[in-house]
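> okay, here's the prediction I keep looking at, along with the sequence it came from:
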Amino acid sequence: MTIQTIKTTPFDDQKPGTSGLRKSVKHFKKPDYLQTFVQAIFNTLEHVQDSTLVLGGDGRYFNREAIQIILRMAAATGFGRVIVGQGGILSTPAASNVIRQYQAIGGIILSASHNAGGPEGDFGIKFNGANGGPAPESMTEAMFAAAKQIHEYHIAPLQPIPVDKLGKYQLAGMQVEVIDAVSDYLALMERIFDFDKISALLASNHFKMRFDAMHAVTGPYAHRILEQRLGAPEGTVIHGEPLADFGGGHPDPNQAHATELMNLLYARNSDIDFGAASDGDGDRNMILGKRFFVTPSDSLAVLAANARLIPGYKDGIAGIARSMPTSQAPDRVAEKLGLPCFETPTGWKFFGNLLDAGKITLCGEESFGTGSDHVREKDGLWAVLFWLNLLAEKQDSVENIVRQHWAEYGRNYYSRHDYEAIEMQDANALVDALQAQLPGLAGKPFGDLTVSAADNFTYTDPVDGSVSQNQGIRILFADGSRIIFRLSGTGTQGATLRVYLEKYEADVSKHDQDVQEALADLLAIVQQVARIEHFTGRAAADVIT
């Protein structure tokens, strides 16, 4: 076959964020927009000839069309084999596992994660390296530089691959292997967790659970693992069919968007003991007990404190890492267990070096992401199985397990307030004004609280020495409370300002306060210092978690 060379004009808006390039579907469907970025990825890679590439996505709108385009471009570039998830589907953690298991050069993951889907929704693409983790900043910068210089891309002639049918196919001299998206991941989970004990729990008459796949990628995984392999009753998995528009819902597993699951667990007469949900591409998780919500920060801390109860971690863990905005609850576990604890910028790629170097075993972010060294991505279903294994071992409720943890380590009251789709110039003006105040905040009193330090977080990677600056404005108080401001890199319209509030409480008698009431003094300081309404016109956050 004759490889086609297509002339194109470079785009100047293809700079990847914390999780790849995300834009609206309409933006990605502009002539040559996807092709230009894919060519930029391929131009950045070394030793492509005859290597293996992994390809899959979360099944959202435009996923199938994009896969056929990328397969043709991979053939034109000289890859020897592309491994594709059946139906074009691979959860992000499953893709990470496949990359590592098949020793691929890397993988292209098609997802906008928790963002809405459908023709009017969002699409995304990111590259994960040979370790299975997101490309480091040096590589994404190189991709952006390449995208700005591209004037042509290469593509094989049209030859659709039947990605719904397992098997091996040929495309312009390149092998395309369509694999079962679930089997390899299931085998990995069986090596980590005690499936016999989880099965016994799910079979017992006194335990009921629901898993909300949110019409996203984890539906097939949850049906196969929870209902078929572990024997949970049919109907345990809800919204289990992946849909291109996620059924019109927002595949973000939190209190604001997983409302049906919240209602099931919080109903006065609820007989469901455990609830969980995952997001668009399967890397996030929400954990619920009966009328009890587990914050992602607390979840990481509880899992770390009890890791030895899980077969895959019975010999202990090497260390813990959390993103800077994540609460300091995991730090207290690390201190008591004598483990190193690392504070990184937001973005899973920052955990990669620590995992590869063996410095940590567990890691997590407040944005409903938890993971370990089994892959190089956060992993929603892994977290759910971890909790199920823990419940099976302790034979106790989610609430009791968390409350016992608070009694031992103290409670970190924590909340995130999101102001979404702010005009970029307004968001930048707000951040600039905050930045200008930082030198004068140290030592300043705000009621009963006194600022001990204020800065814009800089991270020096302990493995390779790389430095990442301007990762979030921090106002730290003498009693350990914190306020953090950060502009998110995962949205596609305007800017999202995330405000994080945290206060530590050691007194068990004060562990039942309403979270927002417990943090009310910090929120008042936010309004005083940041003047959010002045800069944005927003009197309140759009989403509070």
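Good, I have the coordinates. Residues are numbered from 1 along each chain as shown.
> contacts, neighbours, all on C-alpha from now
Noted.
> wait, doesn't G231 sit right on L202?
Yes: using Cα atoms under 8 Å, G231 makes contact with L202 at a distance of 6.8 Å.
> ok, those two, which is more surrounded?
L202 (22 against 18; other Cα atoms under 10 Å).
> surely that one is within a helix?
Yes: according to DSSP: H, G, I helix; E, B strand; the rest coil, L202 belongs to a helix.
> that one reaches K208, doesn't it?
Yes: counting by Cα under 8 Å, K208 is a contact partner of L202 at 7.0 Å.
> show me the contacts for I475.
Residues near I475 by Cα atoms under 8 Å, 6 or more residues apart in numbering: V451, S452, A453, A454, D455, R482, I483, I484.
> check contacts around the fourth one.
Contacts for A454 were tallied using Cα under 8 Å, 6+ apart; they are L438, P439, L441, A442, I473, R474, I475, L476.
> try this one next to it:
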Amino acid sequence: MQRISFGTSGWRGIVCDDFIFENVKVVTQAIADNVIAAGEKEKGVIVGYDSRFMGEQFANEAARVLTGAGIRTFLCTRDTPTPVIAFEILRRKAAGAINFTASHNPPEYNGIKFSPSWGGPALPETTRDIERRANEMLGEVCYKECDLDDARRDGKLVEIDPLQTYLDDLSTKVDFAAIARLGKVAVNPLYGTGRGYLAEPLRAHGVDVVVINEHRDPYFGGFPPEPSEKYIQDFINLVKSDPEIKLGIATDGDADRFGIVDEDGSFIEPNYIIALLLDYLVRVRGLKGGVARSVATSSLVDAVAAKHGIEVFETPVGFKYIGELISRDKIIIGGEESAGLTIKGHVPEKDGILACLLVAEMVAREGQPVRTLLERLYGQVGRFVTKRENITLAPEIEAVFADKLKATPAVIAGVKLKETVTIDGTKFLLEDGSWLLFRKSGTEPVVRLYAEAPSEERLKELLAAGRKLILE
């Protein structure tokens, strides 16, 4: 029997392989025991799900186990974005939430993500406790299930749809009046939970909107529900084909990640969006505080921070670390290169809905396309070009990979090594400001290679040096 293992965003598995009802009930009971041990049983737990296959059924099973453990359960009546569930935790002062989502993973996956009472993704000490409890119970009937009709009658089960309360709050954080002056906006929820959370509030505020992929499809059109350039070519073509469209905005399967397409159809990498929004929030909105980025995220963020004289917090990969800084009111904005961000005063969880709307506001108020704004920023702080590659390792290479990184090179691609950072993977900072990061996957023989340089030519040299270091 496979062990339950929580990664950076919960436990994920393939439906009908390891992600089965029995394992779901065991993990739910482990979460219930964690909540009870924390003395938060009376606060209740929210249960939500994304638009994947069997989402409602898995959520119902979790509700049966939670109510069977005597925990009041708030069950979402439709597929609900991850950031909206985080918002509802804080609004209700709940003990936490169980969210059935595999985010941007392919459609055969599902997952359980637990967020505790502070609203962000569970920190490692919490997930380790849940893992331990779940693995001790695997193969045993260790839970009591409550009939949902009985739970409703007794008040243990309350059905909710947090859409409107979230949108009401969002209207206090986004300048919809400015966006209405922008012109036509294209929206792509990628068949996921973002349906109704982007297009509808924009229309309600008088924005001219065109939408694609707005119906629920558990197969996500045959692609992973990831708003990256590779998987949204239909959307890019739409923006290119209509000269009236001023911006394209997209969210992933559970709407916690964003994708931005400029008015000419150019896909804008998330790294650059984080830096642009940091500059905008400080310069135009006048927000004060630090900025957080993961170790894999562009140093363009650092350059913008230096321009404004604000502190940079570098975190391991995993939004839980950034969310914790948001909850402690340490930062204006926090972001990851994998298209997650949130801002001061919002939920301590990545929010693709908010990110998309903030970009629309920025473009509207600045009166310039995204790429023009980026070139202007480059002119002020310097150019940064980033890229990530996944490299599959043969068994003999994987066996010696760790030793290769320990033998720190003095020079990489002709430039001296300045510093090595090891908070998550191994990151080599070079004297010309460029860097390489190597992060080994914990579940497969893959190394994630990240590089950043001041030019495309230099970036190619760095990536080639990185591949050579790994494979030779």
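Structure's in. What do you need? Owing to the predicted nature of the structure, the values given are computational and were not obtained by experimental measurement.
> now the buried members of the contacts of A454 of structure 1.
L438, L441, A442, I473, R474, I475, L476 (16 or more other Cα atoms under 10 Å).
> dump these to JSON lines, plus secondary structure.
Formatted as JSON lines, these follow (three-state DSSP):
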{"residue": "L438", "secondary structure": "helix"}
{"residue": "L441", "secondary structure": "coil"}
{"residue": "A442", "secondary structure": "coil"}
{"residue": "I473", "secondary structure": "strand"}
{"residue": "R474", "secondary structure": "strand"}
{"residue": "I475", "secondary structure": "strand"}
{"residue": "L476", "secondary structure": "strand"}
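> and the two most separated of the residues you listed?
A442 and I473 (13.3 Å; Cα to Cα).
> spell out for me which residue occupies the centre of structure 2.
With distances taken as Cα atoms, centre = their mean, G340 lies nearest the centre of structure 2, 4.1 Å away.
> what's the match for it in structure 1?
Aligning on TM-score structural alignment places G340 of structure 2 opposite G369 in structure 1.
> enumerate every residue touching that match.
Neighbours of G369 of structure 1 in contact, by Cα under 8 Å, 6+ apart: D283, R284, N285, P296, K378, D379, G380.
> that older thread, just the ones of the contacts of I475 of structure 1 in strands?
Within those, residues falling in strands by DSSP state E are V451, S452, A453, A454, D455, R482, I483, I484.
> which one of the residues you listed is nearest to K394 of structure 1?
Nearest to K394 of structure 1 among those, with distances taken as Cα to Cα, is R482, at 33.0 Å.
> what sits against the closest one?
R474, I475, L476, Y500, L501, E502, K503 are the contacts of R482 of structure 1 under Cα under 8 Å, 6+ apart.
> that one and N43 of structure 1, how far apart?
As judged by Cα to Cα, to the nearest Å, R482 of structure 1 and N43 of structure 1 stand 43 Å apart.
> residues contacting the residue nearest to L501 of structure 1 when sequence neighbours are not counted?
Leaving aside its sequence neighbours, L501 of structure 1 sits nearest to I483 (Cα to Cα, 6 or more residues apart in numbering; 4.9 Å). Going by Cα under 8 Å, 6+ apart, I483 of structure 1 touches R474, I475, L476, V499, Y500, L501, E502, L522, V526.
> switch the cut-off to 7 Å
I483 of structure 1 makes contact with R474, I475, L476, Y500, L501, E502, according to Cα atoms under 7 Å, 6 or more residues apart in numbering.
> what about the corresponding residue of structure 1 for C142 of structure 2, how many residues nearby?
Aligning on TM-score structural alignment places C142 of structure 2 opposite Y153 in structure 1. Y153 of structure 1 has 22 neighbouring residues, counting by other Cα under 10 Å.
> host element of Y153 of structure 1?
strand 152-155 (DSSP states H and E).
> likewise for Q103 of structure 1?
Per DSSP H and E, there is no helix or strand for Q103 of structure 1.
> any idea what it aligns with in structure 2?
Checking TM-score structural alignment: Q103 of structure 1 goes with K93.
> which SS state does the counterpart of W382 of structure 1 in structure 2 fall under?
Using TM-score structural alignment, the partner of W382 of structure 1 in structure 2 is L354. Under three-state DSSP, L354 of structure 2 falls in the helix class.
> how much space between L354 of structure 2 and T127 of structure 2?
Counting by Cα to Cα - L354 of structure 2 and T127 of structure 2 are separated by 27 Å.
> what do you get for I397 of structure 2?
Distance from I397 of structure 2 to T127 of structure 2, by Cα to Cα: 31 Å.
> go on, L66 of structure 2?
On the measure of Cα to Cα, L66 of structure 2 and T127 of structure 2 end up 18 Å apart.
> more crowded one of those two?
Set side by side, L66 of structure 2 and T127 show more neighbours around L66, with 30 against 24, by other Cα under 10 Å.
> wait, a helix at the more buried one?
Yes: counting by three-state DSSP, L66 of structure 2 is located in a helix.
> return the residue of structure 1 aligned against it.
In structure 1, the residue matched to L66 of structure 2 (TM-score structural alignment) is A74.
> cool, F176 of structure 2 as well?
Using TM-score structural alignment, F176 of structure 2 lines up with F195 in structure 1.
> who's the closest spatial neighbour of its match, skipping the chain neighbours?
Of all residues not flanking F195 of structure 1 in the chain, L230 sits nearest, at 6.8 Å (Cα to Cα, 6+ apart).
> so what's that neighbour up against?
F195, I198, S199.
> what is the aligned counterpart of it in structure 2?
Aligned partner of L230 of structure 1 by TM-score structural alignment: H205.
> now swap in I41 of structure 1 and tell me
Checking TM-score structural alignment: I41 of structure 1 goes with I31.
> for the stretch 151-300 of structure 1, what spans make up the helices?
Remark: helices assigned in the stretch 151-300 of structure 1 by DSSP state H, counting those that start in this stretch are 183-192, 195-203, 218-222, 259-266, 296-305.
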